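A.B. asks: dropping a prediction and its sequence here:
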Amino acid sequence: MTDINIRPAKKDDMAAVFNLIKDLADFEKMSDQVCINAEVLIKDGFENNSPLFTCYVAEINNTIIGYAVYYIRYCTWVGKSVFLQDLYVDLNYRKQSAGKKLFFRIAKDAHEIGGQLDFHVLSWNPAMEFYKRVGAEDLTNNEQWHLLRLDQLALTKLFE
């Protein structure tokens, strides 16, 4: 088995991360919803006095094979917490613990920040079993929370 290195992403990694973002969107059958590019990732994550996200990459032999993106949010019940936006590993590198290593890297940051670690998972995603094994609670089932969204079109319609 090849060694997998987990490290903070750099500006130069964003083209590879963006390609993986497109792969994730394809995997989730939502490729038409990707509206950014690598330049936006660079601006939002590295050229801002307050970066909008933190990114880790998984690499094998200096090739980026996965990534995880999170951001700090505020919960009025627990204070600062972490929202894991994306965690994805290239299909060719699955079952080698890269996803698990990325997840535990984010979980460690969340633990140090305090509060909680929140994330969403599609109901059909096989990773759901892993998340349950590590103690994640399905809030849709247990607390009846539902994730809702107003996309850009819906927001525009609100103000027409």
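C.D. replies: Right, received. Where do you want to start? Residues are numbered from 1 along each chain as shown.
A.B. asks: rest of the way, CA atoms for contacts and neighbours
C.D. replies: Fine.
A.B. asks: buried stuff in the longest strand seen in the chain?
C.D. replies: For the chain, the strand with the greatest residue count under DSSP state E is strand 63-75. By 16 or more other Cα atoms under 10 Å, the buried positions in strand 63-75 come out as 64, 65, 66, 67, 68, 69, 70, 72.
A.B. asks: comparison target below:
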Amino acid sequence: MNVTIRKAIESDSDGIWKLMKELAIFEKYIDTFAITPEIVIESGFKKNPPDFYCLVAENNQKIAGILVYYYLPFTAQNKPAIFIKELYVDTNYRGHKIGEKLMLALKEEAVINNCGQIKWTVSPWNEGGIRFYNKLGAKENNDWLNYEWNLHD
């Protein structure tokens, strides 16, 4: 399988949105999923700076995987960090190391931008994701608890 990893462009928006929606189904938040292809275009490609960046895995002109991320401007180490918001590979393309290729491409992006860390969260029930991240050499951080403050509940 010939897969190319590259930075997303505006014409990828529909494919990105479709995988975002599949991820929302997989992670069980589809009932609150409010993203549209138009929001992807506006927030990721029309705004300057964009609200998010995205790497895509492409196979035969089809988006096979996405890695959506944004920058945290500075940290205690006085270096920016990258936060991964979404990593998803289409079920038809799994088993071809696409997730690993996306993560390695993001690592290169982090080095180019002098980032000190790449951070993300994973659901505790997502055993496949946890195994994948452990295999990459990522370490679980139990030093902090995640909190969220939902403003529209």
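C.D. replies: Nice, I can see it. If you're wondering where the values come from, they're calculated on a predicted model, not measured in any experiment.
A.B. asks: could I get the TM-score for this pair?
C.D. replies: The TM-score (TM-score structural alignment, normalised by the length of structure 2) is 0.91; 150 aligned residues with a Cα RMSD of 1.3 Å.
A.B. asks: quick check: next helix or strand after the longest strand of structure 1?
C.D. replies: Next in sequence after strand 63-75 of structure 1, counting helices and strands by DSSP states H and E, comes strand 79-89.
A.B. asks: packing partners for that next one?
C.D. replies: helix 14-27, strand 63-75, helix 98-113, strand 117-119 (3 or more Cα pairs under 8 Å, 6 or more residues apart in numbering; DSSP states H and E).
A.B. asks: can you get me a residue count around the nearest residue to residue 107 of structure 2 once chain neighbours are set aside?
C.D. replies: Spatially, and ignoring its direct neighbours in sequence, residue 107 of structure 2 is nearest to residue 118 (7.7 Å; Cα to Cα, 6 or more residues apart in numbering). Close neighbours of residue 118 of structure 2, defined as other Cα atoms under 10 Å, add up to 18.
A.B. asks: residue in structure 1 paired with residue 118 of structure 2?
C.D. replies: Residue pairing (TM-score structural alignment): residue 118 of structure 2 is matched to residue 117 of structure 1.
A.B. asks: try residue 134 of structure 2
C.D. replies: Checking TM-score structural alignment: residue 134 of structure 2 goes with residue 132.
A.B. asks: where does its match fall, secondary structure wise?
C.D. replies: Per DSSP H and E: residue 132 of structure 1 is located in helix 127-133.
A.B. asks: that older thread, quick check: which of the helices and strands packed on strand 79-89 of structure 1 is nearest to residue 89 of structure 1?
C.D. replies: Nearest to residue 89 of structure 1 among these is strand 63-75 (4.0 Å), distances taken as Cα to Cα.
A.B. asks: and the closest one, what does it pack against?
C.D. replies: Identification of packing neighbours for strand 63-75 of structure 1 by 3+ Cα pairs under 8 Å, 6+ apart yields helix 14-27, strand 54-60, strand 79-89, helix 98-113.
A.B. asks: output those in CSV; the columns should cover mean neighbour count and distance to residue 138 of structure 1.
C.D. replies: Putting these into CSV (neighbours: other Cα atoms under 10 Å; distance: least, Cα to Cα, whole Å) gives the following:
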stretch, mean neighbour count, distance to residue 138 of structure 1
helix 14-27, 18, 22
strand 54-60, 21, 24
strand 79-89, 20, 15
helix 98-113, 18, 17
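A.B. asks: okay then, goodbye and thanks.
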